[in-house]
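> Predicted coordinates and the sequence they were generated for:
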Amino acid sequence: MPETSVLSDQDERPLRPAMLRGWRRRCPNCGAGPMMRGYLKVRDACPVCGEALHHQRADDGPAYLTILIVGHILAPVLLFVYSTWRPEPLLLALMFSFGTVVLSLYLLPRLKGGLVAFQWAKRMHGFGPAPDV
């Protein structure tokens, strides 16, 4: 069951629940409304609680994090698979290309949601009480 407690501007915003909601691509404030309108497009506001999300400045951060994580996961696996079983180069390239694409497509929107939630929890880029000018 989604949490429905909505925080005001004076309340401290807990980081861990906000980032878990962002990972699930939910509003960092209420956890009930969807944060994304499409695959990577963040909504201007939450349809449930009305929290403004247009302040987010994720930019290239989620892509960099995705590359970092996928590289750190698949590079040791590639080394292990190659040194243990010595598969054909074409098979190895196909397997790891597919794994890279699938893992990247899975992680990218979740990392973007987490980054937007981090900005919300830390009151960055206009998420605080003062309006963004």
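Nice, I can see it. None of these values were measured; they are calculated from a predicted model.
> rest of the way, CA atoms for contacts and neighbours
Will do.
> Would you mind listing the buried residues in the strand or helix carrying A93?
Secondary structure from DSSP states H and E places A93 in helix 89-121. Applying a neighbour-count criterion of 16 or more other Cα atoms under 10 Å, one finds 100, 103-104, 107-121 buried in helix 89-121.
> residue boundaries of the helices in the protein?
For the chain, the helices defined by DSSP state H occupy 15-23, 61-85, 89-121.
> then this one, side by side with the first:
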Amino acid sequence: MNQSPAFFTAFSRGLRGRCPHCGEGRMFRSYLKVEAACPACGVDLTRYPADDGPAYFTILIVGHLVIVPILFIPWVWQGPTLVTVPVTLGFLAFVTLGLLPIVKGAFIGHMAYLRLTSDQAERHTADQA
């Protein structure tokens, strides 16, 4: 496809784990593995290098929207440490692992909107070196 989708369209399709171009095919074949090509429209999905971006944004989101409010719960500070730490860490792991594929899909959708492919990313990195 030589036409990139509109920003909101590509971003929302990515959030749902669908192909940012057609919205029909699934983007992931497993937890975080991106399909080689969209099963519906055939666009190459491996050309969008997500790399560490989704992990960074997931940590940013969880840190600001989950950890900070948890610190205001008195139970976290007053409860027994042997209960509080495993419960809190388990909850944080659950939220982080649940959010990561959603953020990765949105990240790839945004890259599809920008038409930023792996070739362009490699050239940009080489130019800065």
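Sure thing, it's come through. Keep in mind the model is a prediction, meaning the values are calculated, not measured.
> what TM-score comes out when they're superposed?
Once superposed, the chains reach a TM-score of 0.83 (TM-score structural alignment, normalised by the length of structure 2), with 120 aligned residues with a Cα RMSD of 2.2 Å.
> still on that earlier bit, out of the helices of structure 1, flag the one nearest A45 of structure 1.
Smallest distance to A45 of structure 1 across the helices of structure 1 (Cα to Cα): 12.4 Å, for helix 89-121.
> quick check: angle from that closest one to helix 61-85?
Between helix 89-121 of structure 1 and helix 61-85, the angle comes out at 150 degrees (axes from the mean of the first three to the mean of the last three Cα atoms, to 10 degrees).
> Helix 89-121 of structure 1 vs structure 2, average offset?
Compared with structure 2 after fitting, helix 89-121 of structure 1 deviates on average by 1.0 Å (mean Cα distance after the TM-score superposition for structure 1).
> what stretch of structure 2 does that helix fall on?
Residues 81-113 of structure 2 are where helix 89-121 of structure 1 lands when matched by TM-score structural alignment.
> ditto for stretch 26-44 of structure 1
Going by TM-score structural alignment: stretch 26-44 of structure 1 matches residues 18-36.
> which residues touch the matching stretch?
Applying Cα atoms under 8 Å, 6 or more residues apart in numbering, the external contacts of stretch 18-36 of structure 2 come out as 1, 4-5, 9-11, 13-14, 17, 38-41, 43-46, 101, 104-105, 108-109, 112.
> Just the buried ones from the residues you listed?
5, 9-11, 13-14, 17, 38, 43, 45-46, 101, 104-105, 108-109, 112.
> In structure 1, what sits opposite F72 of structure 2 in the alignment?
Under the alignment (TM-score structural alignment), F72 of structure 2 pairs with F80 of structure 1.
> and its match, how far is that from L53 of structure 1?
Using Cα to Cα, to the nearest Å, F80 of structure 1 is found at 43 Å from L53 of structure 1.
> What is the burial count for A63 of structure 1?
Residues near A63 of structure 1, counting by other Cα atoms under 10 Å, number 17.
> Verify the stated contact: it with L108.
Yes - using Cα atoms under 8 Å, A63 of structure 1 makes contact with L108 at a distance of 6.5 Å.
> Now do the shared contacts for these two.
With Cα under 8 Å, 6+ apart, A63 of structure 1 and L108 have no common neighbours.
> coming back round to it: okay, the helices of structure 1 in a markdown table with distance to G38 of structure 1 next?
Shown next, in a markdown table, are the helices of structure 1 (distance: least, Cα to Cα, whole Å):
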| stretch | distance to G38 of structure 1 |
| --- | --- |
| helix 15-23 | 15 |
| helix 61-85 | 16 |
| helix 89-121 | 10 |
